[in-house]
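**Q** following is a predicted model, sequence given first.
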Amino acid sequence: MANAEVFQVRTVEAPQLPAPVSTSGVIGWMRLNLFSSIGNTILTVVGILIAYSLLAPLIQFALIDAVWVGEDRTACLAQDGGHIGACWAYVGDYLPQFIYGRYPTEEIWRVNVVYALFALLLVPMMIPAVPFKGTNALLLLVVFPIVAYFLLTGLVIGDEEILPIVETAQWGGLLVTLVIAVTGITASLPLGVAFALGRRSKMPIIKFVSVVFIEFWRGVPLITVLFMSSVMLPLFLPEGVTFDKLLRVLVGVTLFSAAYMAEVVRGGLQAIPKGQYEGAMALGLRFWPMMYLIILPQALKLVIPGIVNTFIGLFKDTTLVLIVGMFDLLGQIQSSFSDPTWSTPVQGHTGYLFAALVFWVFCFSMSRYSIFIENKLHTGHKR
């Protein structure tokens, strides 16, 4: 009798087994990205050693050996020759000045209201799914600047002082940094778009003016622009005519940033295929509807990294206003070094570390948000 062959047919799908540990999870990611070859392994080990050599002393100084509470400099002085870390007690004592500068203490609530309004309007604007974007943009870009101006500077109606006048010379700290950065960012983008379109215009006069503007401001250092706008500009004005120093700085920073923004936007315009222009014209669209509806949305989407990079550079460049006598966050920190109450060998290190941390938080937040928007808007351009 022949041997009968027995076949078994599975009628139920076999259970899925988990991927091997070596190819999934943290271990799989490390094997793929950090230890995929001998060269990558060597580079990973060297990178870890370098990072440890840099971060270990920083963590030791900023956290482990730090002094968190104290009344004066004696709390941050080394005892018996021992090591001492960051004097965060000094930062805590000076924190109001770092945030508000010399703004009158009894009027600080006005600054806090401006901060709160800005956050309440900005956060919904940054969330894509929130409704009423148009109304929110109108409030943020039109209504808020007017309200913030009167809240910060004061309001006088007739002979009655509704809000006491606070001169901009009394502003300082993070307040000045944010005013300059937000104003420069908000105003430089539309100006940059306008000059980018002007540089690509077929009208000789408009193109010439745009090219001269862009090349002039890009060829002059920002520190020179600030010095000229603050010190030299009043010499060319008629007698009795003057501008507030903060206003002169805002104008200089905005024009300087707009020139760089124009070149970033022009790069996006040149990256748009010619077929997009031809298709828009075939639909009968004139120049401005074509730019507003078809060309600019695509161009600005392509250059989001460059736009945010310009914004980050502008935010960091606000520290240069110290050259014209305005005390931003960094300037306010430097001015505190003259106070003998907190004069210690680590005062300067702590102050600059605090400034670096604040600037890093703002710049890193802008960078991560730009990556989020770029990933959300990419449609076939990402590689």
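**A** It's in.

**Q** from here on, contacts and neighbour counts on C-alpha atoms
**A** Fine.

**Q** who touches A196 in this structure?
**A** 210, 262-263, 265-266 (CA atoms under 8 Å, 6 or more residues apart in numbering).

**Q** so how far is L353 from it?
**A** 38 Å (CA to CA, to the nearest Å).

**Q** try C87
**A** 10 Å.

**Q** hey, where'd the strands end up in the stretch 51-200 of the chain?
**A** For the stretch 51-200 of the chain, the strands defined by DSSP state E, counting those that start in this stretch cover 155-157, 160-163.

**Q** residues contacting the shortest one, please?
**A** Strand 155-157 is touched from outside by 161-165, with contacts defined as CA under 8 Å, 6+ apart.

**Q** how far does that strand sit from its chain's centre?
**A** 33 Å (CA atoms, centre = their mean, to the nearest Å).

**Q** what about versus this one:
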Amino acid sequence: MAVQTTNSFVRSSLLEALPAPSSRRGAVAWVKENLLATPKDTILTVLALAFLLWSVPAAVDWLFVKAVWTGADRSACATVVQGGLQPDGWSGACWAFVDAKFQQFMFGRYPLDERWRPILVGVAFVALLVPILIPSVPRKGLNAILLFGIFPIVAFFLLYGGLGLEVVETPLWGGLMVTLILSFVGIAVSLPLGILLALGRRSNMPVIKLFCVVFIEVIRGIPLITVLFMASVMLPLFLPSGWTVDKLLRALIGVAIFASAYMAEVIRGGLQAIPKGQFEGADSLGLGYWQKMRLIVMPQAIKLVIPGIVNTFIGLFKDTSLVSIIGMFDLLGIVRLNFTDTTWATAVTPLTGLIFAGFVFWIFCFGMSRYSGFMERHLDTGHKK
């Protein structure tokens, strides 16, 4: 007797996913989960809200409501006290000072009639940088050649002069322009040089390994100020008589060398995180050393240490303010220099200027941080289905 079987009780398709319970959705659920999950979280949230309620209104009032936005001199930022004008540092921010000195904050003492040149360089820099930062834009190789090969040469002649343009000596450069120049050169040099130093430190050749270890440990063991002093003061002592090196070039070399040592350790950390099987697999394919590093190992290592690389770039961008120690005036240096201008000497001027400089630094650092997060998500292909 044959036994008839049936699969009528087995579903041929999956049920559609049900929506999350209403108590787990929306703003209220997010607040409960992230801010009020435990008694300790609730206490910290209440304390944070109390601090914000106490500080934010006062900060907004000082920064915007009571602030002075226009004026010709310090009298615009003075407060009327008992019928007389007296400087009052806490009456409101003096944005009139920033407005009056804005171009100097951007370009330093660069001649007024020639400031179209750094503006043109800035526009060209943005036009070349934006496409290389967007993954979907094609021709990355050509873009990189233009940005890192052609652009620095053109920018030098535009900023310094020559070829029919009036020469503007580097001591006249300053402000945000110098900050961006130092940062761009430091970043553009430190990444490839850091990669070479990291590979050299892991090399099997004793001479190269010893040189890279000594270089990295010596540079990392001294502060950037010392490196800048050595580049600015000691380097000319070793040059032949009559030879001289521009102060800005010395600062560029010092910043690039300093950042390269830190970048080398970041890259080395990524190389150590690569499984040994990746190296062995590349060897089994018959790839040479540089092919193995360029095609297999280095792309994975750099992807792993993107946060560390960007963190080094952010630190480099902020450390450029130390060049004021050797007589160069970056953004922060030129802001502080203008505190001595008697036309704007009030109690509120320094605080307003420092807030402006801090905000500009924050904008650039926050932008680098956000782009780092974007690239991490874009390159995180290891667990995608």
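**A** Happy to help now that I have it. The structure displayed is predicted, hence computed values, not measured ones.

**Q** related to what we said a few turns ago, now the strands of the stretch 51-200 of the first structure as CSV including mean neighbour count and distance to P124 of the first structure?
**A** Output for those, formatted as CSV (neighbours: other CA atoms under 10 Å; distance: least, CA to CA, whole Å):
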stretch, mean neighbour count, distance to P124 of the first structure
strand 155-157, 12, 29
strand 160-163, 12, 29
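
**Q** need the ones you listed in CSV (columns: distance to A181 of the first structure).
**A** As requested, the strands of the stretch 51-200 of the first structure are exported to CSV (distance: least, CA to CA, whole Å):
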stretch, distance to A181 of the first structure
strand 155-157, 24
strand 160-163, 25
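
**Q** for A271 of the first structure, which of those is the nearest?
**A** If you check each of these against A271 of the first structure by CA to CA, strand 155-157 wins as the nearest, at 47.9 Å.

**Q** which one is the residue at minimal distance from the centre of the second structure nearest to, not counting chain neighbours?
**A** Of all residues in the second structure, the one closest to the mean position by CA atoms, centre = their mean is I314, 3.5 Å from it. Of all residues not flanking I314 of the second structure in the chain, C365 sits nearest, at 5.7 Å (CA to CA, 6 or more residues apart in numbering).

**Q** now do the helices in the stretch 251-383 of the first structure.
**A** Applying DSSP state H, counting those that start in this stretch to the stretch 251-383 of the first structure gives helices spanning 274-282, 287-290, 296-302, 304-317, 329-336, 347-377.

**Q** got a list of what A100 of the second structure touches?
**A** A100 of the second structure neighbours (CA under 8 Å, 6+ apart): A72.

**Q** which residues touch the counterpart of F215 of the second structure in the first structure?
**A** With TM-score structural alignment defining the correspondence, F215 of the second structure maps onto F213 in the first structure. Under the criterion of CA under 8 Å, 6+ apart, the neighbours of F213 of the first structure are A259.

**Q** got it, and L285 of the first structure?
**A** No contacts exist for L285 of the first structure under CA under 8 Å, 6+ apart.

**Q** aligned to it, what sits in the second structure?
**A** Match for L285 of the first structure (TM-score structural alignment): L287.

**Q** of all the helices of the stretch 251-383 of the first structure, which one is nearest L77 of the first structure?
**A** helix 347-377 (10.2 Å).

**Q** can you name the residues of the second structure that that closest one overlays?
**A** Aligned by TM-score structural alignment, helix 347-377 of the first structure falls on residues 349-379 of the second structure.

**Q** mean distance between that stretch and the first structure after superposition?
**A** By mean CA distance after the TM-score superposition for the first structure, the fitted stretch 349-379 of the second structure averages 0.3 Å away from its aligned residues in the first structure.

**Q** please point out which parts of that stretch sit buried.
**A** 349-353, 356-357, 361, 365, 368-369, 372, 375-376 (16 or more other CA atoms under 10 Å).

**Q** report the distance from it to the chain centre.
**A** Counting by CA atoms, centre = their mean, stretch 349-379 of the second structure is centred 7 Å from the centre of its parent chain.

**Q** repeat for stretch 189-204 of the first structure
**A** 24 Å.

**Q** please apply the same query to stretch 243-253 of the second structure.
**A** With CA atoms, centre = their mean, you get 23 Å for stretch 243-253 of the second structure.

**Q** name the residues of that stretch that are buried.
**A** Buried, per 16+ other CA under 10 Å, within stretch 243-253 of the second structure: 247-248, 250-253.

**Q** where in the first structure does that stretch fall?
**A** Matched against the first structure by TM-score structural alignment, stretch 243-253 of the second structure falls on residues 241-251.

**Q** and if you look at stretch 173-186 of the second structure?
**A** Stretch 173-186 of the second structure lines up with residues 171-184 of the first structure when matched by TM-score structural alignment.

**Q** circling back: just give me the closest of the contacts of A196 of the first structure to M326 of the first structure.
**A** Among the contacts of A196 of the first structure, and counting by CA to CA, the member closest to M326 of the first structure is A262, at 27.6 Å.

**Q** how about that closest one, nearest residue that isn't a chain neighbour?
**A** G192 (3.9 Å).

**Q** may I see the buried residues of stretch 134-147 of the first structure?
**A** Within stretch 134-147 of the first structure, the residues that qualify as buried are 136-137, 139-140, 144, counting by 16+ other CA under 10 Å.

**Q** no wait, stretch 314-321 of the second structure
**A** For stretch 314-321 of the second structure, by 16+ other CA under 10 Å, it's 314, 316-321.

**Q** and those as CSV, adding distance to T179 of the second structure?
**A** Formatted as CSV, those follow (distance: CA to CA, whole Å):
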residue, distance to T179 of the second structure
I314, 12
L316, 10
F317, 7
K318, 9
D319, 9
T320, 6
S321, 7
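
**Q** much appreciated, bye for now.
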